[in-house]
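K.L.:
Sequence and predicted structure, then a few things I'm wondering about:
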Amino acid sequence: MAETNSRSQIFAGARVLGYVSTHVPFVSRFIKRRGETLLCTSVGKWFHTYGCDKFRLLSVSGEHPGPITCMSGDSFHVYTASENDIYAWRRGCELKHVYKGHQAPVHKILPFGVHIITIDEDNVLKIFDIKDESEFLDLRFETKHFQITTICHPPTYLNKILLGSKQGQLQLWNIRTSKLVHTFTGWNSRVVVTEPAPAIDVVAIALANGKIILHNIRYDQIVMEFVHDWGTVTSLSFRMDGAPIMVTGSVKGNLVMWDLEEKKVMSQIQSAHYSSVAGLQCLSSEPLMVTNSQDNSLKMWIFDMPDGGARLLKKREGHSLPPNLVRYCEPTGENILAAGKDSSLHILNTVTETFNKSMGRATKNKKASKKKKKHQVDNHMLPAITQLSSCMQRDKQWDSIASLHENKYLASTWSYNNICMGKHILKPPEVEKGVIATCLTVTHCGNFVIIGYSNGQVHKFNMQSGIYRGHYGKQNTGAHKGALRGVETDLCNQRVITAGADDKLKFWHFKDAAAPYHVLRLEESVNMTKCHRDSGLLALANEDFTITLVDIDTMNIVRRFEGHVGKINDIDFDCQSRWLVSTSMDCTICTWDIPSGQLVDIFSVEQPCTSLSMSPTGDFLASTHVGELGVFLWANKLLYDKVFLRPVDRNAIDVPRLKLPSTAAEKPDIEDIGVIDLNEEVEYKSPEQISEELLTLSGQPTSRWLNLLNLDIVKRRNKPKTSLTVSKSAPFFLPTIPSLELEFDLEKDKLNSEKKLLMSESLSTLTPFAKKLNACENYTEYKECLEKLKTLSPSSIEAEVTSMAPDVGGTIDVMKQFLKMIDVLLKSNRDFELAQSYLSLFLKMHTKTISENAELRETLESVEQSATEAWSKLQSHLLYNICVVKALKDM
């Protein structure tokens, strides 16, 4: 029977980087208490909350059972729809309500006072009460006659909503009476957007045929009409800062500003997004506009251009197409380079999302791309990045990153320091038609980049100047007879290693490039290479799904790993070159132990991993996957947990399938929300005593008990040099209890009043504390007396203990009761330091009286026995800890 394993021995999902937005329109909410507008964007099964002030990520919601289909919000909640249910969130991460009842996925949500209105794909409109989650109304529409596509609430129209349809008609409904108020004939084209205008009774209606109509719904008349020539309108908004401007976004990613007074186009922004503009919202009372798109970006624009147009102010963006390359680029392990099919290069920070940067898109002519006008298409863009290599040794002086592009012979450079594309395009002097660059590497010193081509040639370029510096092998035949599959250099720039499709591994001197000094024949064709320069190990991923390990110092094959059943996509060493991590199209990620030559960990993922990279510090494994826009981080469990690695037989176990990491920590599924208490958690209170066997301190400040034996010295030291003068008529005030908090001693007045009423009590010379102590019989009563002592100042405690003697108004019984209180306190193992301090003060004050009285001596013997047991227990624990610490130091 196969052994089962539910998780990876080494890696655990941490989080995902690079997600910003999807096709779902964002939600903007002005929070009066913060004085800031918050933006909520969907990222699949979660949504992010950003602040407009600094455009930084504030919170991440819990996971939904499926992708979020639509979002909305009011001043209290953010509402999200996933599958057939609607969820209400507070503070962006606290789930408060779940609304069930729909039998189809929900695609429209509108908060409406104390209700929310939802519409599903079956053309059913439901209204829910927000607080009690009850269903208030259910309206069903016939799809053939009126299929709902939009919903809005015209201001000042009490209890009324306006619905747009696929047929082009509009209907005004009173949801309180559930009656149809009016039907607008429409324009025989699908209604895609309805947005109330700042003017009363006017609603902007965008149609699928490109028309934008400002319609007066009170009189059913057209106010003005526009024709949108830049694709179908997907979003629409009005400036709310007093300017008569309407802004529209289209499926082509364009933004158009319309002047409503002049009834014409005022300005436009071509290719504001690389994909359709999903959401567009002008902020209230500010010349600002926010847009989001399916290209994984969220952008803020400001209206300060001379022509009244907008310019980009802030942005948060990730890859618009799935990345296929990921590489750690710094020794600190905090930043990752990610390259995607969208030709862009991004820097992703593993510590905070605020430091994520986009280095732009690759272009053949950087100057021409900058001079390109807004309405022109950039024809200089390069295709997707296929290979990436970097070295940060000279990053401050010149470009430090080099990349290859799909089906191109040229290579581009990038500046990590300036966060932009470099100024060099590297290409050999003579290139045959159809030749493409297949592999490259940047030397460890950062001065050179070596590139291999499909015709078997290997060329060297200078990174600082971009000048061609020669080739390896003969000019005509090249370094190999077939295409280059890999090129690597050693740590000291003394050797160059090339692997070709001719199944040969050649070793070259870095400077003497005429002929290789050693050739190693391989049994299998090489698909890709990876070199760990510090250890001198070279890994070859072969086309038969095996991995070969070569020692470049001895030029021999030292290890061979077999286990993958699909094309190997990427390989990488860990920082100490003890592990080799590989991934293939069989959806598995394997970790091989190099010293033992064994497979020590394997797990599978939902989507095949296209690229991976181990952190230089060994804390994370970064990976990219097919169809995913993010970069996923896997934590190394050996850094925080005890893990004992052993060889794994892939054929004898069930390979564990791990879920891809999410944007937040793992949380319970939303489907189980019915059993989760949504009320506020009870604040945890520490118990008074963890265990009765342990000694517990009181926590009182040392000024209350440490100097009780030396109060006479303290008083002498603090005695004023000049005598205090008392005013003739001192103002009346209530007596207070000496403590850290201001509290009035109300018991004093109560006792004074009792003294006036009870003449027998007035003859007593005992203090109120002594009377209370004299009446104690059990632990609870003794504890109350102790709590009273804790509130007194050191001088008051000394006065109370001194007044217990018979010669100053006390009694022997009170002294016995005080000793019993100390005895009970020592046996309970609580307030250990107070018991020792109070006992020392009592013995100092009443030594003579105790020696003359037999009853006090008998009581004191019991106290002595309890104190001895407590001290011996404390001494044994201290000595044991000292011995353990000393033994650890001597190891």
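P.N.:
Alright, I've got the coordinates.
K.L.:
switch to C-alpha atoms for all contacts and neighbour counts from now on
P.N.:
Fine.
K.L.:
need the contact list for the one residue sitting closest to the centre of the chain.
P.N.:
Nearest residue to the geometric centre of the chain (C-alpha atoms, centre = their mean): residue 664, 5.7 Å. The contact partners of residue 664, taken as C-alpha atoms under 8 Å, 6 or more residues apart in numbering, are 15, 60-62.
K.L.:
Check it against this one:
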Amino acid sequence: MEKPSHIFTGFRALGFISNHVPLCVRYNQQHKENYVVTCVGKAFHIYNCSRLGLVSVSDVHPEPITCTAVDGIYVYTAYNDVIQAFTRGRKVKHTYRGHENNIRLMMPFGHHLISVDEASCVKVWDINSEEVFLDLQFDNTSFEITTMVHPNTYLNKVLFGSSQGTLQLWNLLKNKQLYNFTGWNLAVTTLEQAPAIDVIAVGLADGRVVLHNIRYDETLITFTQDWGPVTAISFRTDGYPIMVTGSTLGHIAVWNLEEKRLQSQMRQCHNSVVWIFDMPDGGGRLLNQRTGHSAPPSRVRYYGNQGDVILSAGQDSTLHSFSTLHESKNRSLGRASYNKKQSKKSGLKLDKYMMPPVTAFTAEPSRQSDWDSIVTCHRGEKLVMTWNYQRSTMGVHKLIHERFQDVITYKNVSAQCVDISSCGNFAVIGYSSGHVDLFNIQSGIHRGTYGNPTAHKGSVRGIAIDGLNQTTVTGGADQYVRFWKFKSKQLLDAHELPSQVAQILLHRESSMLAVALDSFDIIIMDTDTRRIVREFTGHHNSVTDMSFSADSRWLVTSSMDASVRTWDLPTGRLIDCFLVDGAVTSLTLSPTSDFLVTTHVDDLGVYLWSNMTLYTHVSLKPLPLDYEPYTIDMPSSGAISKEAIKDDEDELNLYEVASFKSPEQIADELERNKPKEPPKVPKVAPFFLPTIPGLQPQFAPVGEDEDLNEFHLQTRSRVIKGNFQHLSEFVKTLHNAASTNDFRPVVAFLKEMGPSAIDAELQSLAPEGGGSIELMGDFLIFINEMLKTNKNFELIQAYLGLFLKLHGDTLSREPSLIQRAKRIQIIQQETWHRIQDLFNQSSCLVTYVKSATM
């Protein structure tokens, strides 16, 4: 199957911390550290509790994870009806299959693992052998299992809770029910072992927490929380008689067991991760947290020119900064608020000062140390906010023109687009009323208005300032793109387009302006000449975002048709296209061109795609007009821990062997290194050494006076007789070898040349370099014949790779060269299959020797 994309491949996903699947906590005896295991869909993350640093990320599961469990050795995950045991946080050690329904509960039980599916089928697995030790089937109508716990000191016994409210105690070794607890006629939501022996904490659906003695079937004490069902219960084990319960609303209650009362409460804690209980009233305070977007991000942009910081605005009205280097550098700039102080007092849930989601933002770090460097527009709002990146908070200014105080006239007006000048001093804002205003970011003072009274008759859809603060470009729903003097606000030029402008994007270094239209077409304009230079068609739905590459050679666009297209501006052709599962809402290319960043509809992640052209040669031939794109797999979350990488390297070092050399290569090296004759004293050379013209630098011979005189006569003459095209020694050697079908002199000639000389010679093979199609064909014949000899394989591959990099476009247009390239492809496939067979044979032999000696 053809690759979905020739340029981009999935790298990793950012912004995922945890989802609805309950997290697990494990203690590592060797590291003396607690670790938190969180689920993020099809993978799980492991964080240390001391700094909440990301330790490792698992491999991607085929389906979303439904539940997790941990013990001292493994992390257990379940998806659908399959269970996997991971070691080192990411390697699958065991796989358990046998359930017929989706698994929803798991619990390690000594050397066994207990799992429960949606049909209340209980299986007890032997962890090492992966065999089923015990199989129990319950009827959901009478006893639907909702939770389970292993009571301390109760050997081989497990207590099951049900949605009917009853409890059952089972001896799994004897496959026997020991006792049935009548319960409290309400669904049991959670069970937890108390520090006291025989006491189990039972959480109920009505918010009650019952401490029950299962030995005598007696209730010791009952607490009630008013926040709905009990979702979690935990006890302090450091000597304090404290029980903590959680609710579906995200509130936490702290109960004093000795005094039998509510000690304290913490509200709206679900957005945080780790709390420390050191408050005077026995309550907890936030110790550390890892947060991402709680609603899908709607816009992403790189911050600065280093290519390691990504700004993301989400539908949760928050602004986040993600680092491509390490998770510890991620930070939240906060949530947009009309009144930040009042928002802190009211809390996240009851915040009536929260602003609508960010629809557009722009950033310029050139003056970030002096004042705010980010400006945001909000859905349905005339008010434009500033943000400070260094302080990671909202800025001091709220930008709005005094005309909008007329609420009746401008009732439904909102800020649509914004841009910051390259100097970082000014922000220009476009509104749905057609107004365009200029503000000073440092002071927040209004500095002028474009147009009289408006810049466009319809909504302003896009706005941009050039790199020298000379020109401001605006695009509107009135089908016009207008050019204004930045300082005097005078109209310079206007272009009417065939459709309404959806958005514009300016590449300041090249002055290229991309204009997306409501007709799904894209137009490229040169802002210096103010002319249309390219037109791109191909999207079948609204264009959602655009991004230029750093050298302005590529334009990457996304659309609601779920496609991402890469356009080559010099040729005006589509060179790459792929589909994604969810339509891209925003994208941006790194200033260093190493990553493409995307966000998607109904997706919380920020996805990184690696640019493969930086690491390997990619032939980017134009795609046909009827090209059907393929769907690409989304990247998985997170990066691999350094510890895991080190373990892999140590394992690989055990099998490291020296590179193989054939006897012919060894003999050839010895022959080339052998001195041919004793060294001689060099002759005295003239001050100016005459040279012979050509790609290969050569000095003119000075041994014979006649030759030297003849050379001087030729160099002094202004009239050159004979053929103007000079054939280098390499071209002559290649041409002679093609006629004799003996290419050994060509290999010997190339071995004596340096990398730059080889590059120059291969460039001269093409017609534009002074060569011809026939010479290029001779070189492919040379590659073909040398591959047949099975000698100098790596060297020939290097020559072929350089040739394809230099002349890939020419080769793709010539049928004769394509035929010869196909022959090379066949030989390479045959060679690789032969090598692969040898690899497999050696691998089997090594595996057999290892198993026989263990």
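P.N.:
Thanks, I have it. The structure presented is a predicted model; accordingly, all values stated were derived computationally and were not measured.
K.L.:
What's the TM-score once they're superposed?
P.N.:
Once superposed, chain against chain, the TM-score is 0.76 (TM-score structural alignment, normalised by the length of the second structure); 674 aligned residues with a C-alpha RMSD of 2.5 Å.
K.L.:
coming back round to it: list buried members of the contacts of residue 664 of the first structure by neighbour count.
P.N.:
The neighbour count (16 or more other C-alpha atoms under 10 Å) marks 15, 60-62 as buried among the contacts of residue 664 of the first structure.
K.L.:
residues contacting the equivalent of residue 561 of the first structure over in the second structure?
P.N.:
Under the alignment defined by TM-score structural alignment, residue 561 of the first structure is paired with residue 536 of the second structure. Counting by C-alpha under 8 Å, 6+ apart, residue 536 of the second structure touches 521-523, 567, 572-573.
K.L.:
Mind doing that once more with 6 Å?
P.N.:
With contact taken as C-alpha atoms under 6 Å, 6 or more residues apart in numbering, residue 536 of the second structure is in contact with 521-522.
K.L.:
ditto for residue 646 of the first structure
P.N.:
Counted by C-alpha under 6 Å, 6+ apart, residue 646 of the first structure has contacts residue 600.
K.L.:
at 10 Å what do you get?
P.N.:
With contact taken as C-alpha atoms under 10 Å, 6 or more residues apart in numbering, residue 646 of the first structure is in contact with 9, 593, 598-601.
K.L.:
Tabulate those (TSV), appending distance to residue 168 of the first structure, neighbour count and secondary structure.
P.N.:
Conversion of the contacts of residue 646 of the first structure to TSV gives the following (distance: C-alpha to C-alpha, whole Å; neighbours: other C-alpha atoms under 10 Å; DSSP: H, G, I helix; E, B strand; the rest coil):
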residue	distance to residue 168 of the first structure	neighbour count	secondary structure
9	59	19	coil
593	65	20	strand
598	67	19	strand
599	63	23	strand
600	63	22	strand
601	59	23	strand
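K.L.:
can you redo the residues you listed as a markdown table with distance to residue 230 of the first structure?
P.N.:
Listed next are these as a markdown table, based on distance: C-alpha to C-alpha, whole Å:
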| residue | distance to residue 230 of the first structure |
| --- | --- |
| 9 | 54 |
| 593 | 57 |
| 598 | 59 |
| 599 | 56 |
| 600 | 56 |
| 601 | 53 |
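K.L.:
Looking at these, which one is closest to residue 73 of the first structure?
P.N.:
residue 9 (42.5 Å; C-alpha to C-alpha).
K.L.:
what's the distance between the counterpart of the closest one in the second structure and residue 621 of the second structure?
P.N.:
Aligning on TM-score structural alignment places residue 9 of the first structure opposite residue 6 in the second structure. Noted for residue 6 of the second structure: a distance of 10 Å to residue 621 of the second structure, by C-alpha to C-alpha, to the nearest Å.
K.L.:
now the strands for the stretch 151-300 of the first structure?
P.N.:
160-165, 170-174, 179-184, 191-196, 202-207, 211-216, 221-227, 233-238, 245-250, 255-259, 264-269, 277-282, 288-293, 297-302 (DSSP state E, counting those that start in this stretch).
K.L.:
Would you mind saying which of those strands lies nearest residue 683 of the first structure?
P.N.:
strand 297-302 (38.2 Å).
K.L.:
Summarise which helices and strands the closest one is packed against.
P.N.:
strand 36-42, strand 277-282, strand 288-293, strand 311-317 (3 or more C-alpha pairs under 10 Å, 6 or more residues apart in numbering; DSSP states H and E).
K.L.:
can you list those strands in a markdown table and add mean neighbour count and distance to residue 381 of the first structure?
P.N.:
Below are these laid out as a markdown table (neighbours: other C-alpha atoms under 10 Å; distance: least, C-alpha to C-alpha, whole Å):
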| stretch | mean neighbour count | distance to residue 381 of the first structure |
| --- | --- | --- |
| strand 36-42 | 22 | 29 |
| strand 277-282 | 25 | 22 |
| strand 288-293 | 25 | 21 |
| strand 311-317 | 17 | 19 |
